[in-house]
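Student: Give me a 3D structure for the following:
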Amino acid sequence: MEAKAVARYVRVSPRKARIVVDLVRGKSVVRAQEILAYTNRAIAECVEKTLNSAVANAENVHNVRADLLYVKEAFVNEGPTMKRIRPRAKGSAARIRKRSSHITIIVATREED
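Tutor: As a prediction, this is how the structure comes out:
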């Protein structure tokens, strides 16, 4: 049994989001929620919301208790990049790239493996 949740167009670079997502991959859901609650990164809150959504999907659709689940897959894909311009010296311009991410978390029960 698997349940999935995706947070799309999150305004953080994928490189920064992968640092937090790597902390919870393979852990039990209860342990992952504890880790995210005390992680000192802004994106940890969004990853925790996505994890809680995946757990709620498992509970509502498949009638599975949260303490039986673990984080089977967790990954961050690159979303669209907004391009902005900052004025520089002598009338030139520098490009600013505001990156976004798509966070995907899949939870499953241990018995399937």
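Student: contacts and neighbour counts: CA atoms only from here.
Tutor: Fine.
Student: all helices for this protein, in order.
Tutor: In the chain, the helices defined using DSSP state H lie at 14-24, 29-37, 43-62.
Student: how about those in JSON lines, adding distance to residue 82 and mean neighbour count?
Tutor: As requested, the helices of the chain are exported to JSON lines (distance: least, CA to CA, whole Å; neighbours: other CA atoms under 10 Å):
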{"stretch": "helix 14-24", "distance to residue 82": "14", "mean neighbour count": "18"}
{"stretch": "helix 29-37", "distance to residue 82": "28", "mean neighbour count": "17"}
{"stretch": "helix 43-62", "distance to residue 82": "19", "mean neighbour count": "19"}
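Student: one more to put side by side:
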Amino acid sequence: MEAKAQARYSKIPPRKARAVLELIRGRGVEESLRTLQGTHTRGARTITKLLNSAVANALAGEGTVKVQSGELFVKAAWANEGPALKRFMPRAMGRATRIRKRTSHITIVVGLPEGAKGAKSAKREK
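Tutor: Predicted coordinates:
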């Protein structure tokens, strides 16, 4: 059983978002939330909200096995590049340089460990 949450067009560069996502990937949800609470970066707040949304999606999923939030763990987390806002900064002698304010699309997938009941069984070998 998996549940997914996405934050699109987040105003944080993907490189900085990936650094925060590395801290929570593969860990339990409770441990991940504690880690994010102690991480004082701008991206940690966005990723905390996104992780809470993914957990809510898992708990409210129709036709799925009832799970506790303590059983869930972060199966996958990634940040892809979104569109960049292009700005210009005036420089000396009438020149200008381009500033790219990068955005990102962040995705978090939570689910049950493979051995837990309610998880999908392994595919049969032919």
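Student: hang on, the earlier thing: for the helices of structure 1, could you give me JSON lines that also reports distance to residue 89 of structure 1?
Tutor: Formatted as JSON lines, the helices of structure 1 follow (distance: least, CA to CA, whole Å):
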{"stretch": "helix 14-24", "distance to residue 89 of structure 1": "30"}
{"stretch": "helix 29-37", "distance to residue 89 of structure 1": "42"}
{"stretch": "helix 43-62", "distance to residue 89 of structure 1": "34"}
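Student: Can you tell me which of the ones you listed is nearest to residue 69 of structure 1?
Tutor: helix 29-37 (5.8 Å; CA to CA).
Student: Superpose on structure 2 and give me the mean offset of the closest one.
Tutor: Helix 29-37 of structure 1, aligned to structure 2 and superposed, deviates on average by 0.4 Å (mean CA distance after the TM-score superposition for structure 1).
Student: How far away from the center of its chain is that helix?
Tutor: Helix 29-37 of structure 1 has its C-alpha centroid displaced from the chain centroid by 13 Å (CA atoms, centre = their mean, to the nearest Å).
Student: can you state the direction angle for that helix and helix 14-24?
Tutor: Relative orientation of helix 29-37 of structure 1 versus helix 14-24 (axes from the mean of the first three to the mean of the last three CA atoms, to 10 degrees): 140 degrees.
Student: Packing partners of helix 29-37 of structure 1?
Tutor: helix 14-24, helix 43-62, strand 69-78 (3 or more CA pairs under 8 Å, 6 or more residues apart in numbering; DSSP states H and E).
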